[in-house]
Structures are given as C-alpha cells and as structure tokens.
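A.B. asks: Would you be able to build a 3D model of this:
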Amino acid sequence: MASLLSWFRAPAEREKRIDLPSVQIHDIHSAKDKLPRTLKHLLKANHHDHSIIYHDLQFDNHLPHILCSAYLLGADAAHLNHLYEVESKELEPWKESPGEISEDDWRDFLGKKEYQRAYVQFFGDVQSSYNYGYDWKKVVERFMFQGDQPLVNGLIGGLGHPLIHLGYAYEFNNREVGMEALSLACCQYNFLHKYLDDATYTKPAPFSSTSPRELLDKLADDKRLDGLFQEPGFANIEPLFEKHESIVLEYWNAWSLNNPVEQFRESQEAAVALLVSTVAPGTHAYNFFVCHILTTSHAVRVLLPLIPAKFHLSLVRQWWLLVLAVYVAELRPKIDPDYVDTNLGGKGWAYVEDKALNSDSACDAHYVKGEYDPIIIMGTRANAYQQYEQ
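C.D. replies: Here you go, the predicted structure:
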C-alpha cells in the first residue's frame, strides 16, 4: 500500500527542486590572471584542433576534464601546458562529417557519431548568431531543456561523458566546452533516454529504500543476475537492458526520493564508496568504468543549482540508472568498507592533491578526476568520512 501511495505522489514529487548552493564558478572567460587565461587558451586550442570522439569513434576526448581538474587541484600554468602536450598526443584532428546540420534537421542525426564535426559547427554558428549573441548558456537552454524529448534526458549516453562535459562547461563558464557538451549529447544519444522521456517506465517497485548503498547491496546479492556476463565491461550495458530490463527498472524505481537533498547527499557518498570500497587492499585496481559513477555524480552536483528545477529529480534518477547499469556491467563488485585502510598515517586531502599533480598517474585524466571529485564530495565532511581521505 505504501508503495502505491508513493506512486500517486510521484507527479508532485517530480516537481520538487533540490535546493543546493552553487559550487564555486571559475569564470575563466573574463579572468585576467595568467593561470585562468592559460586554461582558457588551452581549452580553446583543444576545441579548434581535436575531435571530441576519436579512435574509430570509440574514445572520448578527456583533455578538458584533466585540465579543469588539475586547475582546481592547484596546478600551475606550466603543469597545464604539460598536460595538454601529453594528452593531445593521442587525440585526433577533426574529420569532416558526411553533411551539414541545420535548425530544421538537427535531431535527425542524434546518435550518429560521424556527425560530431557538423554538430560542433552547428552549435557554434547558433551561438554566434544575432539571437544568441555568443551566450553559450542560452544555446544550451534552447537545445538541452526544451521539447517533448529534451536532450538533457540523454546525458548518460556514452558512459555519461556528455554529462561530465556539461558540468565542466558550467563550472568554468566556458563556451567551447559547452558547445562540445551539446555535441556529445547529440552524438552519444542512445536508448537510455526513453526511460526518462516515457513516464510509463516509472512505476511502483516491489521494494524500496531511500539508501542507494542499501539498494546496491541488495543488487549485489540478486541471484537473478548471477552468471549473466563472463567478463566485465561497457559492452555489457546494452545486452543487460535487452535481457533484464525489468530487473534494472525494479532497482531504478526502488530508490525513494522523499527527501531529495538528503538522498542526493547519500548518493554522492555511495559514488565515493563504489570507487574506493570495491578494491581489495594492496591491489590498487581502481575501476575505469566505476570512476565514471563518481565523475558524473560531481557533474550532477554542479548542474543542480543551475538548471531548471523541473529537471532536478529526473537528472538525479538518470544518474542512478547509469549507476545500476555500470554496476551490473562490471559484475557487481563487492562494496566492502573493510577494504579501506583507516590507518592514514597523518595523510589528508593535501596528500591527495599532491598525488593528483605529482604522481606517475598525474597525466591520467581518470586518475586526476577521481582524486578531485572525492575532495569536493567528502572533503567538507572530513570528520564523518575521514576514512576516505587516502
């Protein structure tokens, strides 16, 4: 009965906003100091020279992610230039698309990565038009949040890279990254959007919880998914929905957002736990795909205070759908708090920052992002979550 009553409350609940203060916005567009100007010029150079998807349209350009994360972690201009030089070596120049894109047909090419150049050019032209006057946020508002199937509901395509990119665009008020985010959202648009666009997929679940961790623990023990895949990996996501959509949607609908601010806070803690508490002591085998759960969570945190309120809960639920998909695709690794060594030996967040900038992995975009995001998510709660500081 309680589940049924929760369902009847759902329409009103979806209108709830998640009231959070904005993260600090680093307005590098108008900055005059050397460091932010260096970042701005490097982002512009990447936008001009390198495609956003490369290696047979399989890999994403992470250069904006590592540059922005390193900047936030205290990198100087020389380090940013070094990161650009190293990371850009494996990137590829733009290739012309099969055709152009216009205002009339831009949705006709959704999901077609070979049109990445055409999308970037299209959104750039729109931004420079008289109606928009180089205001990239107006372009995002027009193409991301309007229509019967708004593009915002497809941000978890491509393992959440469009979502991550959009978060950095707003956090640094950068129009080049903003237009790239729109283009990524178009190119990596896939079937996952339908679960947000079609209200019939949201329905009462046979169980419920306000705790993402509790639901993940339950999912880890769900015998219906035993032996589903032989090897972990991104390629498992689409077959998962083809074969066991109903199970995924059970867990998706089971997360109760009665107190959205509190539940979102718990979701961010769960994102950190998924990264650090699924790795056995001494292995340091941190998972590339699980890292995206954390980095997309930070992107959601950036965006919530800045986007229309009617998309707040749907964006958080979209992230939750990605979590479930990645967790099962990665063969449901055990989340064990005992994996985390609580003997820190006096190490704190300064140690984390130093490792992100000066370790052997300092040029690995996922490593640097994975170091920065826990600082923001957990760092302000050092007393309660000190165990994660390693």
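A.B. asks: okay, CA-based contacts and neighbour counts for the rest of this
C.D. replies: OK.
A.B. asks: any idea how far residue 195 lies from residue 368?
C.D. replies: 32 Å (CA to CA, to the nearest Å).
A.B. asks: this one next, for a side-by-side:
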Amino acid sequence: MSGLLHPFIQLGYGLEFKCEALIACALAQASTHRKQFSRALDTETFDEIRAGDLDGGNGLSLLDIMELMRIDPITDKITYDDDPYTEENRALSQTLAIKYAKLWSVGNSESSVREKSIEVMSVIALVYGSLTRPGYRPVLEFGVMHNLTSSYFLPILLDALPLHKKVRLLHAYAFTFIYIFATKGCPPLHIPPELTLADTHRAESAESSSSGNPWMEVIDKAIANNDMHVAKVVRALWRLSLLTAFPTQPNASKGYELPPYINCLYLARITVDSINMSTRRDSVTDKLQLTAQDGRRNWAHGMVAYDEFWAKYGQAL
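C.D. replies: The predicted structure is shown next:
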C-alpha cells in the first residue's frame, strides 16, 4: 500500500499547502513504486469496477459489501500469517476487492460525490475504532490507520478535479479500503457504545473560541506524541467531525445502510491515549527500532479477524 496511499497523502499535503515541490515528489513516488494493483487498476478491469457508476445505479453500501465479503468463499482461502501481505493473501485479497468494489457506485453528480465520500470516510473511521474484540485493550490497526490518515486529503483532492475524475478517484479510493479490509481477513466489527454517542461539543470552526473545546487538549497531545502518525489520525478525525457536524449529512435511500454517527473525538482520544512510539537506534544491531513510551503501545500489524492474532498479540483486560 505504500506506493498508493503514501503518494496520495503527500499529494494532499502539496495541494493543501500549495507546495509544488511536494506535489512533484508525490507524483514521482507514485511513478517509481512497485505496481501492487496492476490487475485491479488497469483500464479494462477498472472500467468493469466502475460499471455501476456509468449505469447510474446506487449500488450496495460499504457496510453491506463488508458483510458479504465476510461470508464469501474467497475469504475462507485467506490464511492467517504474522505477515498479512503474503503473495497468496495479496492475490486473494485483490480478487475479493475487485469483485466487491463493482457493487459500490458513485453517481455522476457533485451531490453523489459528496455523499459517497462521507460514506467512505465514516466507514473507515468506524472500522478503525471497531476492530478490538471484547475483553481486550484497544487495538488500532496500521493498514486501516493509513486509510484513515489519507482520508483527510480526500476532499482536498476531489476539490481539485473535474466531476468525471472525482468519480474515478473516489471509486479507486474505496477500492483501496476494501482491499485493506480483505487483507485483515474481513474482520467482524465490535462497535464500542462510546463510538456512536453524540459528541455534544462538536468540532469548532477556525473562527470560534477554543476555550472549553476538548479537541484542543487532544490536538496538544497529538503534537507532543513521538509517533507522527498520531497527529495525522487526529487531523483526519477532526476533518470528519466537521464534515458530519452539520445538517448536510447524506440521507440513506431505501435499503442503503449508511454507517452510524461517528464520535470522532472519542476515536481521537483513544488514539492519543493508546499509541506512543519512539524511534531509537539499537546499540547492538545499529538498526532503527520502535519502542513504546509511557507504557503505551504500537499499532497492530496483523490479521485481526483471526483467533491466532488475539492469542499472540491481544492484551486481555
């Protein structure tokens, strides 16, 4: 995924801060990386994936698609490994993602692009916060985390494109999430009650006073954190909280299941309170190592759908 989401993030930074050098670096990085999705994103296959867009259909919701993926026979062939990205698992996950990305569609209108982008961002946040099995300390998964941090830039990149390219980009972005979800074994969601509770404080606009705004404490903790991913997660959650804080959220059409309201502040707090990693150089091997600070934890790197993962890496409460 590094050749896809990292350039996406870097390109987003370049557009956000109007830095042409960053934009050039992002495009160069994307051009020189190993092709991980040459099958899925070639013209012919991607046109098949986007057939629903071109037909103008609403397709299935991402939540419905995830449920179908869990019971698909292809998922049964994805086997547990400490490295979720074995060649066999990559191939099976890509096959699964191609199959189900075809069932999701984006209409050829600005309103559809907006509604579907909020759906994608909300589902990613929901999955990010719902992978921990009951009775265990919170697990925040590294691959899904990159989907979340990159989602901050989705509105920025969409705003820079004409409508037909917005539709293509959004569908390709949804595909990457479906693929990452597949590589984890299509895990069931364990939604903590706090995740869907209304955030009574909401996110404040830039012009509002920050006094009493709980986001400020979370942002301060994120900036002070040794792991730079944490600040990017909090930024993405803050943006999502703004996009869903006002009465312009998409309305579910009949039979189309949208994700529940996401308490982004809760997820941001869980992140800053759970993750704190520092890079150090090992005196024996002379290699860089990641070390947990203050009794906190690293990101989970694994196939969280499987009992083997929890037996080896889970920390019971």
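A.B. asks: More neighbours: residue 195 and residue 368 of structure 1, which one.
C.D. replies: Taking residue 195 of structure 1 and residue 368 together and counting by other CA atoms under 10 Å, residue 368 has the greater number of neighbours (25 against 19).
A.B. asks: Now the more buried one: closest residue in space, sequence neighbours ignored.
C.D. replies: Ranked by CA to CA, 6 or more residues apart in numbering and with sequence neighbours excluded, the top spatial neighbour of residue 368 of structure 1 is residue 356, at 5.2 Å.
A.B. asks: I'd say the one you found and residue 371 touch.
C.D. replies: Yes. Taking CA atoms under 8 Å as the definition, residue 356 of structure 1 is a contact partner of residue 371 at 6.2 Å.
A.B. asks: Check which residues of stretch 230-238 of structure 1 are buried.
C.D. replies: In terms of neighbour count (16 or more other CA atoms under 10 Å), stretch 230-238 of structure 1 has its buried residues at 232-233, 236-238.
A.B. asks: and which of these is nearest residue 320 of structure 1?
C.D. replies: Using CA to CA, the shortest approach to residue 320 of structure 1 within the buried residues of stretch 230-238 of structure 1 belongs to residue 237, at 14.0 Å.
A.B. asks: burial count for the counterpart of residue 324 of structure 1 in structure 2?
C.D. replies: Applying TM-score structural alignment, one finds that residue 324 of structure 1 aligns to residue 178 in structure 2. Residue 178 of structure 2 is flanked by 24 other residues according to other CA under 10 Å.
A.B. asks: State the helix or strand in which residue 178 of structure 2 lies.
C.D. replies: Assigned by DSSP states H and E, residue 178 of structure 2 belongs to helix 163-183.
A.B. asks: elements contacting the following helix or strand past that helix?
C.D. replies: Next along the chain after helix 163-183 of structure 2, taking DSSP H and E as the criterion, comes helix 214-224. Helices and strands touching helix 214-224 of structure 2, by 3 or more CA pairs under 8 Å, 6 or more residues apart in numbering; DSSP states H and E, are helix 228-243, helix 264-274.
A.B. asks: residues making contact with the shortest one?
C.D. replies: Contacting residues not belonging to helix 264-274 of structure 2 are listed as 125, 129, 138, 140, 194-195, 199, 215, 218, 221-222, 225, 230, 233-234, 237-238, 240-241, 296-297 [CA atoms under 8 Å, 6 or more residues apart in numbering].
A.B. asks: quick one: contacts for the residue lying closest to the match of residue 324 of structure 1 once chain neighbours are set aside?
C.D. replies: In space, residue 178 of structure 2 comes closest to residue 97 once its chain neighbours are excluded; the distance is 5.5 Å by CA to CA, 6+ apart. By CA under 8 Å, 6+ apart, the contact set of residue 97 of structure 2 is 175, 178-179, 182.
A.B. asks: Kindly recompute the last result at 10 Å.
C.D. replies: Contacts for residue 97 of structure 2 (CA atoms under 10 Å, 6 or more residues apart in numbering) come out as 40, 49, 65, 69, 91, 174-183.
A.B. asks: Of those residues, grab the buried ones for PyMOL.
C.D. replies: What follows is the PyMOL syntax for the buried subset of the contacts of residue 97 of structure 2, where burial is set by 16+ other CA under 10 Å:
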select buried, resi 40+49+65+69+91+174+175+176+177+178+179+180+181+182+183
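A.B. asks: which one of the contacts of residue 97 of structure 2 is nearest residue 164 of structure 2?
C.D. replies: Among these, residue 49 lies closest to residue 164 of structure 2 (CA to CA), at 15.0 Å.
A.B. asks: so how far is residue 17 of structure 2 from that closest one?
C.D. replies: Residue 49 of structure 2 sits 33 Å away from residue 17 of structure 2 when distances are taken as CA to CA.
A.B. asks: Could you do residue 277 of structure 2 as well?
C.D. replies: As judged by CA to CA, residue 277 of structure 2 and residue 17 of structure 2 stand 27 Å apart.
A.B. asks: Skip the chain neighbours and tell me the closest residue to whatever residue of structure 1 lines up with residue 232 of structure 2.
C.D. replies: Alignment note: residue 232 of structure 2 maps to residue 369 in structure 1; criterion TM-score structural alignment. Of all residues beyond its chain neighbours, the one nearest residue 369 of structure 1 is residue 69 (5.8 Å), with distances taken as CA to CA, 6+ apart.
A.B. asks: can you confirm the one you found is in a helix?
C.D. replies: Yes. Under DSSP: H, G, I helix; E, B strand; the rest coil, residue 69 of structure 1 sits within a helix.
A.B. asks: Quick check, it in contact with residue 364.
C.D. replies: No. Taking CA atoms under 10 Å as the definition, residue 69 of structure 1 is not a contact partner of residue 364, at 11.2 Å.
A.B. asks: if you count what's nearby, which of the two comes out ahead?
C.D. replies: Set residue 69 of structure 1 next to residue 364 and count neighbours by other CA under 10 Å: residue 69 wins out with 22 against 18.
A.B. asks: Mind telling me what that one corresponds to in structure 2?
C.D. replies: Matched by TM-score structural alignment, residue 69 of structure 1 corresponds to no residue in structure 2.
A.B. asks: show me the contacts for residue 69 of structure 1.
C.D. replies: 75, 168, 356-357, 365-366, 368-373.
A.B. asks: mind putting those residues in a markdown table, distance to residue 211 of structure 1 included?
C.D. replies: Below are those laid out as a markdown table (distance: CA to CA, whole Å):
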| residue | distance to residue 211 of structure 1 |
| --- | --- |
| 75 | 36 |
| 168 | 27 |
| 356 | 30 |
| 357 | 34 |
| 365 | 30 |
| 366 | 27 |
| 368 | 28 |
| 369 | 25 |
| 370 | 23 |
| 371 | 24 |
| 372 | 24 |
| 373 | 21 |
